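Engineer: the following comprises the amino acid sequence and a computationally predicted model.
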Amino acid sequence: MGLKTVKLFSLLAASSLSGCYSVGPDFVPPTPGLPAVSFFGKPTPAVPPNPPFLPAAPDPHWWATFRDPALTRLEEEAVATNLDLQTATVKLAESRFQRGVTASAAFPTLNGNATYTRELLSQNGIVSLGKALTNGQPFVVPPISIYQPTFDAAWEVDIWGHVRRQIEAGDAQIHLSEDQRRDVLVSLLAEVARDYIELRGVQEQIAIANDNLKSATEIMELTRARVEKGLVTGLDVENAAAEVESIKAQIPQLHTQETVQMNALALLLDEPPGSLEGKLARAKPIPPAPARVPLGIPSELARRRPDIRQAEAQLHAATADIGVAVAEFYPSVKLNGSVGFNSLDLKNLWKGSSLQYTFGPSISLPIFEGGRLRSTLELREAQQQEAAIAYQKAVLQAWHDVVNALVSFRNEQKRREALKAQIGHSAQALTLSRARYVDGVTEFITVLNAEQTLFAAKQQYAQSATNVSTDLVQLYKALGGGWETTLPTEPLPSIVSELGPE
């Protein structure tokens, strides 16, 4: 088969991709059904001055709102080095390669073969029949050489869109892999921010515990001085000493949490345990949440959330698979051809008289498959229904995630303010109780209770401040923020080069 025939096959393949009918349903993007104005499913009431939530779309680099350079550096390093993200990137490359394998079925296949055979026929075999032509004399056939180069081509005409639907499903799988990678990226960015904020929160609690230890030690020394003066009994000293030891017992546990958080960040950055101590051991304030947070329009959530986009891509692929199953019911038409040269003498091999070829179409019609085709179609239709339900659940889950994050963020802010006020009152109560204890007006138990209340309030406030910031991180994650059009490039070539030749 010559070059002209190959070109003809390619033109027919291209025309089949554009002009033939594709059986099965065409994919129509589903409607998410999210509210258009408020995530709470009702019109927004009168907007107060400086509302905490803004209609503007969230910034893809939302972690910059915390104004913490260390956090920003960690986010950048995580995107460049995280192993889960690299795995998702390789899986995306795999889906693209798989799509290429599928798309190859739309074009002709051309194979070249060349054979050389040296053959000697048996004198007692079919050659012996030649004795009748030579009056019983031996009929001798010398050894012969057969030279035969050939080119074989075949192409299935995609009349019903069997291959085109497979390519469509392959494209949907690529989009699915892209959104899976985006989902990994969104989760990674949120996890880095959460671990970093919790690390700073633990360090804040360590500082508070050390301050509390200092204050409790001063109170213990005060009670000892009063015992030496005979003003109180040793019971006050023991109670004060017990409080000191109670605070000391909290500090090692907090240091353990600090190490765990550092190592969690190191794992996200593909670093060994303890590698971030030099960068993060020095305590810094908890990154504060901004006063106003952009949320965007609820109806746009489906375009931002990678999991919703994954569900839509899965539904698209399932719909295309129905078309593939429907096309199996129709006859398949193939064009087959073979061209080559055959000669017993090498010097005559490339002469026109040595040319031989075959060409012709073939048709295959399924008549009886034992119910395989019908069952396959019903299976694909059921899988499409499953994908549609999964899409609906993904949208509903996203809506719940955003509302829960909004409520948690807003209520934790109220709790933080109440704890801040409690600290002020508890500090004043401790000051007054100490003064009255020194004056001998009240018992030490009053001082001890006031001390414990203040210490607990400070720890709770630090935890609440941490929760406010981590709740904001969760809100940004629920909104699907934290990725852009440009993502890390596929590291496949470097990985293959590291593996080396087989």
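Structural biologist: Thanks, I have it.
Engineer: only C-alpha atoms from now on, for both contacts and neighbour counts.
Structural biologist: OK.
Engineer: shouldn't G41 be within a strand?
Structural biologist: No. Assigned with DSSP: H, G, I helix; E, B strand; the rest coil, G41 falls outside any strand and is coil.
Engineer: report the contact partners of it.
Structural biologist: By Cα atoms under 8 Å, 6 or more residues apart in numbering, the contact list for G41 reads P35.
Engineer: how near is it to D158?
Structural biologist: Distance from G41 to D158, counting by Cα to Cα, to the nearest Å: 48 Å.
Engineer: repeat that for L373.
Structural biologist: 18 Å.
Engineer: likewise N342?
Structural biologist: Applying Cα to Cα to N342 and D158 gives a distance of 33 Å.
Engineer: neighbour count for those two, which is higher?
Structural biologist: Taking other Cα atoms under 10 Å, N342 and D158 do not tie; D158 has more neighbours (25 against 20).
Engineer: ok, for that one, nearest residue in space, not its chain neighbours?
Structural biologist: Nearest non-adjacent residue to D158, counting by Cα to Cα, 6 or more residues apart in numbering: S16, 5.9 Å away.
Engineer: in which helix or strand does that neighbour reside?
Structural biologist: helix 3-19 (DSSP states H and E).
Engineer: can you name every helix or strand that that helix contacts?
Structural biologist: If you count contacts as 3 or more Cα pairs under 8 Å, 6 or more residues apart in numbering; DSSP states H and E, helix 3-19 packs onto strand 144-157.
Engineer: then this one, side by side with the first:
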Amino acid sequence: LSGCAVGPDYVAPTTQFAPFHNTITADSQRSTTPPPRLDNWWTGFNDPELVTVVQRALAQNLDLKAAFARVQQARAAASGAGAQLFPTLDLNSTATAEHQSLDSPLGSLAKATSPGYSRDQREYTLGAAASWEIDLAGGLRRNAAAARDEAAAAEADQLGTHITVAADAADAYLQIRGLQAQLAVTQDQVDTDVHLLELVEVRQRAGAADEREVAQAEALLKQARAVVPTLRTALEAQLNRLDVLMGAQPGTYARELSAPGTIPAVPAIDDRVTPMDVLRRRPDMIAAERRLAASNERIGAAISDYYPKISLSGALGFDSTSPNHFLSAQAFQPIGSGALRWRLFDFGKVDAEVAETRGANAEALMQYRQAALKATEDVENAFVALSQTETRLQELQGEVASLTRARDLSEHAYKAGAITLTDVLDADRQLLVARDELDGTRADAARAAVTVFRAFGGGWDVPPDSRVAEAAQTAVT
């Protein structure tokens, strides 16, 4: 009967893309090593604390657990749809005791025709019944195939959640390290400004500085201290975000990350990957392709309603009014039946159902193509963001080195009376801004690398014989 299935056979859509026009051009990419495997890219940052954070999030995240529960539901639905192809067998047994009313139609008739009629009646039944719908047009098979495709899509969605959780946990961690570095820079600046204020006050007492210079130094100190609350607020928000990603109440793991750590260096990333490689690996593409396949199967299931449906049923059992003869040959009662149902006229209901499934298939195809475009957009944007951020990082490193030298020379010149305090304050302010931007950009570069790995679809690994692995082979043809 498998050759009798009606409806269109699924053909995976063809997708052709030119190579990515953006590349990663930063010099730092040539001085670092890539992660050993794309599915555990976070190890490439060479930060044990980052590895711990990501692994803890993957083990405890509640969104990931919910995604797994959705996979279990989809698998159960697919199993139930597949079971519709086979016969069902039921075992039934009843024991009935009845005291017949003499005023009922049956009681009145029995009382008139049978003077010795007994109002107490007993009936015992035992038997097995089987039923089976013969899938002539393949509607049940189409529905079963669609359910399997939906289950594969749910598995791909779970892997997509896996990627998102890993990337979000790494992003929060990198922001925490960046904010801690900015706080350290700000504190260094506060210490420097305290030292400068003390120097101005000494010069004032010696008559070499006036009250205006003291007020300027005090304002600069307060300006540096005013940055601290903003940074601490942002740091607390990321610590709380990371705790929630790890499935814990905010504040649970904050102490472990309270000690400042270095911002990890960006690992080398192979930008020679092709769009086809990315599309085959990204779970959102696999899910979109499986949903497209499922929508195609639904068309066949709807078309099958144009054709007759045949079902067979039968029962073997015993029916007796006396327990003494319950399992005897005379109580044996077999039943067999066949049924034919053919929808001949329904005011266009089947036509509407077929049109609806075709429309859903067309929508799924557009969603698949849109997902492919979005995937390539993610990679292009991630490439340019990483390249430009690392370029900016290199320029800021040179700027900080120059401003540090200028700041030190300005302070020496001010002590010697060669320049005014305003020149020292300007140099100090420029250095504070540059150092703050440097640490923020260093964290941004690491976060941009995380975005690249996310765009690649990295962060999952499945056995080659799994349903998702099979779907990945047909996601892009």
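Structural biologist: Received, thanks. As the structure is a computational prediction, the values presented were derived from the model and not from experiment.
Engineer: superposed, how do the two chains score by TM?
Structural biologist: The TM-score (TM-score structural alignment, normalised by the length of the second structure) is 0.90; 458 aligned residues with a Cα RMSD of 2.5 Å.
Engineer: returning to what we had before: give me the next element, helix or strand, following the helix holding S16 of the first structure.
Structural biologist: Per DSSP H and E, helix 3-19 of the first structure leads on to strand 53-54 as the next helix or strand towards the C-terminus.
Engineer: mean per-residue distance, that next one to the second structure?
Structural biologist: Compared with the second structure after fitting, strand 53-54 of the first structure has a mean deviation of 11.0 Å; criterion: mean Cα distance after the TM-score superposition for the first structure.
Engineer: return the set of buried residues in the helix or strand just after that strand.
Structural biologist: Downstream of strand 53-54 of the first structure, the first helix or strand assigned by DSSP H and E is helix 69-81. Under the neighbour-count criterion of 16 or more other Cα atoms under 10 Å, helix 69-81 of the first structure has 71-72, 74-75, 78-80 buried.
Engineer: so what touches helix 69-81 of the first structure?
Structural biologist: 63-64, 85, 185, 188-189, 192-193, 196, 268-270, 488.
Engineer: could you find the counterpart of T259 of the first structure in the second structure?
Structural biologist: By TM-score structural alignment, T259 of the first structure lines up with E236 in the second structure.
Engineer: which SS state does the residue most central in space within the first structure fall under?
Structural biologist: In the first structure, the centroid-proximal residue (Cα atoms, centre = their mean) is V184; its distance is 3.0 Å. Secondary structure, three-state DSSP: V184 of the first structure is helix.
Engineer: what segments of the stretch 301-450 of the second structure are strands?
Structural biologist: With DSSP state E, counting those that start in this stretch as the criterion, the stretch 301-450 of the second structure has strands at 309-320, 332-341.
Engineer: quick check: angle from the longest one to strand 120-134?
Structural biologist: Yep, that's strand 309-320 of the second structure we're talking about. 160 degrees (axes from the mean of the first three to the mean of the last three Cα atoms, to 10 degrees).
Engineer: likewise for the last one?
Structural biologist: On the basis of the same axes, to 10 degrees, strand 332-341 of the second structure is oriented at 40 degrees to strand 120-134.
Engineer: in the first structure, what range does strand 332-341 of the second structure match?
Structural biologist: Using TM-score structural alignment, strand 332-341 of the second structure pairs with 355-364 in the first structure.
Engineer: how much does that stretch stray from the second structure?
Structural biologist: Mean for stretch 355-364 of the first structure is 1.5 Å (mean Cα distance after the TM-score superposition for the first structure).
Engineer: which positions within that stretch qualify as buried?
Structural biologist: L355.
Engineer: swap in stretch 429-441 of the second structure?
Structural biologist: Neighbour-count burial for stretch 429-441 of the second structure flags 429-432, 434-441 (criterion: 16+ other Cα under 10 Å).
Engineer: and it, which stretch of the first structure?
Structural biologist: Under TM-score structural alignment, the match for stretch 429-441 of the second structure is residues 452-464.
Engineer: what about R37 of the second structure, how many residues nearby?
Structural biologist: Neighbours around R37 of the second structure, by other Cα under 10 Å: 13.
Engineer: returning to that earlier point: figure out the helix or strand that the match of T259 of the first structure lives in.
Structural biologist: Short version, using DSSP H and E: E236 of the second structure is in helix 211-245.
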